[in-house]
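K.L.:
Next one to model:
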Amino acid sequence: MHILVLDKRKKPLMPCHPARARELLREGRARVHRIVPFTIRLVDRLQADSVLQPLRLKLDPGSKTTGLALAREKETVDPTTGEVLRTLTILMLLELKHRGHAIRDALTSRSALRRRRRGNLRYRPARFDNRTKPEGWLAPSLQHRVDTTLAWVKRLMRWAPVTALSQELVRFDMQQMQNPEISGTEYQQGTLAGYEVREYLLEKWGRECVYCRAQHTPLEIDHIHPRSKGGSDRVNNLTVSCHDCNQRKGNRPLEQFLAKAPERAEKILKQAKARLNDAAAVNSTRWTLFQRLKATGLDVEVASGGRTKWNRIRLGLPKAHCIDAACVGHLDAIKNWQQPVLSIKATGRGSYQRTRLTKYGFPRGVLTRSKSAFGFQTGDMVKAVVTRGKKAGAWLGRVAIRVSGSFNIQTATGLVQGIHHRFCTLIQRADGYSYSWTKIASTQGDAGLGRSQTAALSLPGLNPGVSRATG
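P.N.:
Predicted structure coming up:
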């Protein structure tokens, strides 16, 4: 993983190799600016005196985890075909874990407690709801996802000379998927288009065989109404099934194949006409994030999730949020992806509550007004070197303070309780996130794609599904 570098006026320079960073620190030409992610600041150089290469920051927004990849891109022209080839060299991989579920649960609990206090415990006259939501309003749990992702994009733009952005804008290319339902089969014939349809069907049908409910097995695309009897290639006429069920069904209509289970057949027909609402909800936040990214003024490349998966499987890369981010958009080759991943978890900055609550919503006890004790604050990254006692050893992690001076430290391996404050040394102030290092799993491939789906990978690559927008 490369080291972020700033000039003496805190302007971003090109990231360097860890060995080069150690050399600069040893020679006294640099100072430690930040611990996580590790950033150094040069004391003898300005940005105007340096040569900067184009860096691209790629994003794969998710409901729980957003993948980010900072990469140096190089474009070359194939002398035989004249096609522009893009090669990415990964400099940093990050995974941002959101706390939207915690926000949702907190708001739900608060709403229930308020409703009980106002309705059941004391009478309050009814009133009409005269509050309206502004245009583009998102629920707090969804708005948090947009805000935290944009916050880290701006952080990385301050620490590295980012010149372009790439975002997976939609999970599925809905517009192009609806086109063959109306006009014809042009979209169905493309390799990338096939991945859009397959990924959409796997998500819609829960990645299991619709006939026998088999999971974790290769699935094949099946026509509900057979093509040999007039069935079309429309998405609402397609489903997924295991190989055995697909062979048993053959060219029989669904009603005939499930004659002994008419309820099941009716449910499949009803689900085939239903839309994928979850994908639409996720896409709404991605569009909001897209508008915010355009406001940065950088060139924004957007692509669909089908192309991301196509790139990842074509290059033989394992499944991970950060790897998906690296595979967003136009990509022909990728280097240096086998490196540690910085896992960032949104923890918040504390609570405004002045008391604890009972299960009925009444106050219990009083919390301290000050958020700091003995120069430390909950969330600070500290290093504790305990010289004696049962807790003897060196501990590095996120601290939780107490006014008594006995702290808890959340390390990478677990929670260490009862560390006295005099053993603690501040490493980095709390910024609302906790950090840890992870490794990318070595397993490759995706469950749910049968041979009929993966066979298309050997065909030449196509370029639809990618567009650019300049803010």
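K.L.:
contacts and neighbour counts: CA atoms only from here.
P.N.:
OK.
K.L.:
Can you report how many residues neighbour residue 60?
P.N.:
Applying other CA atoms under 10 Å, we find 28 residues neighbouring residue 60.
K.L.:
Please report the distance of the spatially closest residue to it that is not a sequence neighbour from residue 64.
P.N.:
Distances taken as CA to CA, 6 or more residues apart in numbering place residue 325 nearest to residue 60, at 4.5 Å, with adjacent residues excluded. Separation of residue 325 from residue 64 (CA to CA, to the nearest Å) stands at 14 Å.
K.L.:
More neighbours: the two, which one.
P.N.:
With neighbours defined as other CA under 10 Å, residue 325 and residue 64 compare such that residue 325 has more, 27 against 12.
K.L.:
Name the next helix or strand following the helix or strand hosting the more buried one along the chain.
P.N.:
Using DSSP states H and E, residue 325 maps to helix 321-326. Sequence-wise, the next helix or strand downstream of helix 321-326 (DSSP H and E) is strand 333-335.
K.L.:
what helices or strands is that following strand leaning on?
P.N.:
Secondary-structure packing of strand 333-335 (3 or more CA pairs under 8 Å, 6 or more residues apart in numbering; DSSP states H and E): strand 84-97.
K.L.:
Let's see this one next, to set against the first:
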Amino acid sequence: MCKVFVIDTNKRPLNPIHSAQARQLLRSKKAAIYRRFPFTLILKESCPDVPVAPLRLKLDPGAKTTGIALVNDATGEVVFAAELKHRGFAIRDALISRRQLRRGRRNRKTRYRKPRFLNRTRPPGWLAPSLMSRVHNVETWVNRLRKFAPITAISTELVKFDMQLMRNPEIEGKEYQQGTLAGYETREYLLEKWNRQCAYCAVKDVPLQIEHIHPCSKGGSNSITNLTLSCEKCNIKKGTKDIKDFLKKDPTTLQKILAQAKKALADAAAVNATRYKLLEVLKATGLPVECGSGGLTKFNRTRQQLIKTHWIDAACVGKSTPTLNIKGIKPLLITANGHGNRQMCGTDKFGFPSRHRTNKQIHFGFQTGDIIKAVVTSGKKVGEYVGRVLCRATGSFDIASKTGRISGISHKYCSAIHKKDGYSYAF
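P.N.:
The predicted model follows:
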């Protein structure tokens, strides 16, 4: 299990402690709970200056999930681990929906609207909101962990390795494109796109070959949209047949392959677009930043015979990776949900107003999304309930607990455990 963060009376981070020590401090009332996620204690009495072991924050950025790990370089112990799930694709879909609704409303108006597309300039280094949300999520958690742990260095995975460039640093131009390892990037791209399995029989963990969906002998090109992966058996069996003839008895697989071939690798594009922006944000912290490659991360992980997960990949980032001790580590699963919707007027699917929202979010000291504890002492719903609250101006709240939804709980019985911060948590 991850260790518990501790801060002193001046809110300076101390060495993380074992959960048993944390329970002992709470029982003896020498410490109080400062924060639930990540679980942090604050000491009630000042303690003499004790040596604090420096920790390294390691990141494995991803399009959907970013791995986070805190590692002690001296001992190799993983002190804390988390997996941060982004909401970039949800933001993209919300912006597309908003754009469609606005366009529909404007087209219903007959008056002339002066075009405005030429007077909107974007600053240098601009990224789409769906991409910047990933950077902001990581930045938020880097700053948050720095408050609770003695972090002195950061490691992050910046790029995938380029073996051709490593073999010959002076290589360039046409020689770079057609060198001894020409096609390496294409193979890596196809492995990611087709989930490292045969497109025809879905077999895994076997040598895969690059296969032309439409054969070159019948006019097929070498475009990336015409390439897939197949095992040797399927490749030989297909030969120079057209894919429609080869899979005429399996139309489901045929449609799946044709759709996947045209689909772009959005995850890889998102990571590539944000990696240097994230590096810029990390350097702004003032801590030394170590950049690693995907190849080095995989080497560190396989050398220590560790399974592939996001947080383990994060712990294996960079040359500074020691022999890791991950015994008993259970990562904190963090999901970015955002802070709600600023839209005051809700619309139906046609773009017409259908509901209205109030601009007041806080009622009786609570807002929707807070994790609360309600101890009901009278009435039909006597009991103790813990969960996220749905607030109303009337003071009658709903609580979403593990056992289900409990409605009609008065605010008088509620006390806050964890204020809404735009994230949800699980183990």
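K.L.:
Superposed, what's their TM-score?
P.N.:
Taking TM-score structural alignment, normalised by the length of structure 2 as the basis, the two superposed chains have a TM-score of 0.80; 395 aligned residues with a CA RMSD of 3.6 Å.
K.L.:
Aligned to the residue nearest to residue 60 of structure 1, what sits in structure 2?
P.N.:
The equivalent of residue 325 of structure 1 in structure 2 is residue 314 (alignment by TM-score structural alignment).
K.L.:
Could you pull up the residues touching that match?
P.N.:
58-60, 67-69, 156-157, 297 (CA atoms under 8 Å, 6 or more residues apart in numbering).
K.L.:
Could you export these as TSV, including distance to residue 397 of structure 2?
P.N.:
Compiled in TSV, the contacts of residue 314 of structure 2 are given as follows (distance: CA to CA, whole Å):
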residue	distance to residue 397 of structure 2
58	40
59	39
60	39
67	35
68	35
69	37
156	43
157	44
297	48
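K.L.:
how many other residues sit next to the equivalent of residue 310 of structure 1 over in structure 2?
P.N.:
Here residue 310 of structure 1 is matched to residue 299 in structure 2, going by TM-score structural alignment. Applying other CA under 10 Å, we find 14 residues neighbouring residue 299 of structure 2.
K.L.:
And residue 299 of structure 2, how close does it get to residue 313 of structure 2?
P.N.:
Taking CA to CA as the measure, residue 299 of structure 2 falls 10 Å from residue 313 of structure 2.
K.L.:
Please apply the same query to residue 253 of structure 2.
P.N.:
As for residue 253 of structure 2, its distance to residue 313 of structure 2 is 32 Å (criterion: CA to CA).
K.L.:
can you give me the strands for the stretch 101-250 of structure 2?
P.N.:
For the stretch 101-250 of structure 2, strands defined by DSSP state E, counting those that start in this stretch occupy the ranges 151-159, 208-212, 227-231.
K.L.:
Relative to residue 167 of structure 2, which of those is closest?
P.N.:
Residue 167 of structure 2 lies closest, by CA to CA, to one member of the strands of the stretch 101-250 of structure 2: strand 151-159, at 16.8 Å.
K.L.:
Check which helices and strands that closest one sits against.
P.N.:
Other elements packing on strand 151-159 of structure 2 under the criterion 3+ CA pairs under 8 Å, 6+ apart are strand 55-60, helix 266-283, strand 289-293, helix 294-303.
K.L.:
out of those, deepest packed?
P.N.:
Ranked by mean neighbour count under mean count of other CA atoms under 10 Å, those are led by strand 55-60, which reaches a mean of 26.
K.L.:
ok, residues contacting whatever helix or strand comes next after that strand?
P.N.:
Sequence order places strand 65-71 as the next helix or strand after strand 55-60 of structure 2, per DSSP H and E. Strand 65-71 of structure 2 has contacts (CA under 8 Å, 6+ apart) with 55-61, 77-86, 138, 310-315.
K.L.:
any idea how far the residue nearest in space to the middle of structure 2 lies from residue 349 of structure 2?
P.N.:
Closest residue to the average C-alpha location of structure 2: residue 65 at 2.6 Å, with CA atoms, centre = their mean. From residue 65 of structure 2 across to residue 349 of structure 2, the span is 31 Å (CA to CA).
K.L.:
counterpart of residue 399 of structure 1 in structure 2?
P.N.:
Checking TM-score structural alignment: residue 399 of structure 1 goes with residue 389.
K.L.:
from memory that match sits against residue 373, does it?
P.N.:
No. Taking contacts as CA atoms under 8 Å, residue 389 of structure 2 lies outside contact range of residue 373: 9.3 Å.
K.L.:
Who has more neighbours out of these two?
P.N.:
residue 389 (27 against 20).
K.L.:
Could you measure from the residue nearest to that one when sequence neighbours are not counted over to residue 382 of structure 2?
P.N.:
Of all residues beyond its chain neighbours, the one nearest residue 389 of structure 2 is residue 399 (4.6 Å), with distances taken as CA to CA, 6+ apart. Note on residue 399 of structure 2: its distance to residue 382 of structure 2, by CA to CA, is 14 Å.
K.L.:
The two - which one has more neighbours?
P.N.:
Higher neighbour count among residue 399 of structure 2 and residue 382: residue 399, with 25 against 12, using other CA under 10 Å.
K.L.:
ok so that one is a strand residue?
P.N.:
Yes. Checked against DSSP: H, G, I helix; E, B strand; the rest coil, residue 399 of structure 2 lies within a strand.
K.L.:
give me every residue that touches it.
P.N.:
If you count contacts by CA under 8 Å, 6+ apart, residue 399 of structure 2 has them with 385-390, 405-407, 409.
K.L.:
Most neighbours among those residues, which one?
P.N.:
Ranked by the number of neighbours (other CA under 10 Å), the contacts of residue 399 of structure 2 place residue 389 first, at 27 neighbours.
K.L.:
Contacts only, for the equivalent of residue 152 of structure 2 over in structure 1.
P.N.:
Superposed on structure 1 with TM-score structural alignment, residue 152 of structure 2 falls opposite residue 163. Contact analysis of residue 163 of structure 1 by CA under 8 Å, 6+ apart lists 54-56, 298-299.
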